[in-house]
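> sequence first, then the predicted structure:
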Amino acid sequence: MQKRINFVCMQSDNKVSGGYIYNDYVLGGLSKLGYEVVHHDAKSYLADAGQNAHSCASEHVIIDSIELNALLLALSSDANEVQLSRPIILCHLPPELQLDAQSAKLSNSDKSCECTHECMSMQQLIQRSMLVTTGTACTQYMQAEYQLKDAQLEMVMPGLPAQWKRKSQYSNAPKRLLVVANLIPNKGYELLIEALSQIKHLDWTLDFYGDCDFSPEHAEKIFTSMQQSGLRRRIEYGGTVTQSELNEAMIKADLLIQLSPFEPFSMVSLEAVSSGLPMLSAKTGEMDYFRQSGHVRYLDTLDSREVAKVLSELINDTEKYSELCQSHDTALRSWNEVTLEFHRLLLNLETTHTLQCAGNS
């Protein structure tokens, strides 16, 4: 029997970096290893789940954390009285930090819920699941927030395409700035605009890439703020690009700026340091791992004056910038390695599931 993965996640064709890229590479790799991967949104999965919920076959349910809130809302409907088997939650980001985080408040005490059966809370769903996180920060957060046992958690960090290229030439000063982040809340755009407004007298330009369709209203606010701050003529928006195009943009840039206050791993940091691109970053993501590259300057505080101060320092002080340009040997972690780690995890779960089913028969 062919192994099957029911993957529950809203899909997006506009990808730059982050969770959607991770999903594509891992699921594509698992398909090559013989898994049948079936994509669902929350409602379409629950429509089929009753037939398979108690199967002992080699079948897995993987729920992307971006779909958790929608899944809970669907489960709260009378039409979806489904008992989920123990799913795998692929936790790119804690559910309360997702765009639709207000839905995470759904619980058995929610007075607006008119269900005739008991609703499942986010806490209950997560505690009955296996969690795969993509970085140390997310692992520690989820374990503390949801009181998870060590056996419920696995960490499978992201990788890179095998052909990822490194910079071979550096400018004397970081005049070509780069930002790679979707235009959504908590990605640091407001802070960036405030900081850049303070260094208009310096010689710099900014290219930025990201999806503006996840939160159109917020994206419009960012564009309006850039215009009102008098920065628009110095800033170029490139929309969404392929991984190879992103790699080329990093080769051409002088400095990547990452101001998101919470990143469970920060794939864009991995992509930047593996490109040999110097970074100015908030203290977030897999800091100990990225610090080894020598390419990252971490901010002491995350406020606009500090960002403006450090940018001015790097632009004006050749020596300080050149320290971030020193070549370091960085071991690239391939997507094939990531896929094999995920595959071993699924095999272990299949073995455990088979033993449990045998014991119950």
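Perfect, I can see it now.
> rest of the way, CA atoms for contacts and neighbours
Noted.
> mind jotting down where the strands sit in the stretch 1-150 of the chain?
Chain-ordered strands for the stretch 1-150 of the chain, with DSSP state E, counting those that start in this stretch as the definition, fall at 4-8, 36-40, 59-64, 88-91, 130-133.
> now Asn186: closest residue in space that isn't a chain neighbour?
Leaving aside its sequence neighbours, Asn186 sits nearest to Ser260 (CA to CA, 6 or more residues apart in numbering; 5.9 Å).
> what about versus this one:
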Amino acid sequence: MSRRAVFAIPGDIDTVTGGYVYEKQVLLGLRRAGWEVVHLPLPGSFPDPTPEDMRVTGDAFAALDPDVPVILDGFLPGATDPGQLARLRPPFVAVTHHPLALETGLPPARAGHLYRVERANLARAAHVLVPSPETARTLVAEYGVAAGRITVAPPGVTRPPTDAPGRATAPPLIVSVGLLVPRKGHDVLLRALAEIADLPWRAVIVGDAPDPACAADLETLRARLGLARRVQFAGLVAEDDLARYFAQASVFALATRYEGYGMVFAEALAHGLPIVAARGGAVAETVPAGAGLLVPPDDVAGFAAALRRVLGDPAARAALAAASARHGAALPGWDDTAGIAAGVLERIAPA
């Protein structure tokens, strides 16, 4: 069979978010494995495409070779008008990191629209690629996707260099990584940090701010809680700077309300960091027992207590760090993820 494919991705493929990193690494991994994969760039307004961008996307779909399978970035099956997606003639694999309707804080009408669109489009997919068993279960139970049409391809991890600098210990650095959007729970983290203000620590929250209102609310909350001098919003940082934060951290903390996988937790494991997190979505499967302390989403008191335990008990922190490093060493690489994607393409490609 021909080892050709198209990978359709809206926006900038170099965007530093879990979804974009996943798809870029799968694309590159397929190429390393000998696949001729064409990157099809599409307009960047997804998941809220303008009418013109929707038309451009449909035209791009209609122009594709019907004999070359296509992989669709998660925004596309989730937000493309089904009529435009119907113009796509080749078989396609839908990548679903997590259903778009599950984003925290969506108005009910918007969530309902996204649910209907994604359900209709996934029904047309030849196969669906997901990062976790949790997302697979959600698609089967709530979106009507047959389990036999879903393959779990866990994200790979880029391992830190062996000569990474040592961690800072005075005061301990708490690192959190996630977009400044309601789903990531940074408001819960800030409130929890305020409850442990008696302990020595400093914190940095790394992540872009695609939701200006949420970012402004977090700035206001940080000031109101008296944390402006102890908590830094670092924004979007370069890969080297993010690696430096991980290398210097004593704890990784993210109070996310829902994750389809949570690639940043895998990064924390690869760096051997103790983890404090909320167990929303797939987090309980991504963070192994013994490597972190997990509490229910939106549990400020529980999150604060977990942070207090990790920061205040060196023996507990060391045990969590050792388990984290052990599990991190066993995580797959990106070539493993790409190999799973290749197997799916081979199954759906026209004879």
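Right, received. Where do you want to start? All of these numbers come straight from a predicted model, not from anything done at the bench.
> now the strands of the stretch 1-150 of structure 1 in JSON lines, with distance to Gly29 of structure 1?
Output for the strands of the stretch 1-150 of structure 1, formatted as JSON lines (distance: least, CA to CA, whole Å):
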{"stretch": "strand 4-8", "distance to Gly29 of structure 1": "12"}
{"stretch": "strand 36-40", "distance to Gly29 of structure 1": "10"}
{"stretch": "strand 59-64", "distance to Gly29 of structure 1": "15"}
{"stretch": "strand 88-91", "distance to Gly29 of structure 1": "16"}
{"stretch": "strand 130-133", "distance to Gly29 of structure 1": "17"}
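> picking that back up, what lines up with the residue nearest to Asn186 of structure 1 in structure 2?
In structure 2, the residue matched to Ser260 of structure 1 (TM-score structural alignment) is Thr256.
> so its match: helix, strand or coil?
Applying DSSP: H, G, I helix; E, B strand; the rest coil to Thr256 of structure 2 yields a three-state assignment of coil.
> residues touching it, list them.
Contacts here follow CA atoms under 8 Å, 6 or more residues apart in numbering; on that basis Thr256 of structure 2 touches Arg183, Lys184, Gly185, His186, Ala277, Ala278, Arg279, Gly280, Pro297.
> same thing with Val38 of structure 1?
Listed by CA under 8 Å, 6+ apart, the contact set of Val38 of structure 1 reads Arg4, Ile5, Asn6, Phe7.
> now Ala325 of structure 2
For Ala325 of structure 2, the contacting residues are Leu269, Ala270, His271, Gly272, Leu273, taking CA under 8 Å, 6+ apart as the criterion.
> which one (most neighbours) among those?
Leu269 (31 neighbours; other CA atoms under 10 Å).
> counterpart of that one in structure 1?
With TM-score structural alignment as the criterion, Leu269 of structure 2 lines up with Val273 in structure 1.
> distance of that match from Asn69 of structure 1?
33 Å (CA to CA, to the nearest Å).
> quick one: residues in contact with stretch 170-189 of structure 2.
17, 103-105, 200-211, 214-215, 218, 221, 245-246, 248-258, 264, 298-300, 303, 311.
> any idea what Val287 of structure 2 aligns with in structure 1?
Counting by TM-score structural alignment, Val287 of structure 2 lines up with Phe290 in structure 1.
> sorry, back to before: need the contacts of Ala325 of structure 2 in a markdown table with secondary structure and distance to Gly148 of structure 2, can you?
What follows is the contacts of Ala325 of structure 2, written out as a markdown table (DSSP: H, G, I helix; E, B strand; the rest coil; distance: CA to CA, whole Å):
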| residue | secondary structure | distance to Gly148 of structure 2 |
| --- | --- | --- |
| Leu269 | helix | 30 |
| Ala270 | helix | 31 |
| His271 | coil | 35 |
| Gly272 | coil | 35 |
| Leu273 | coil | 36 |
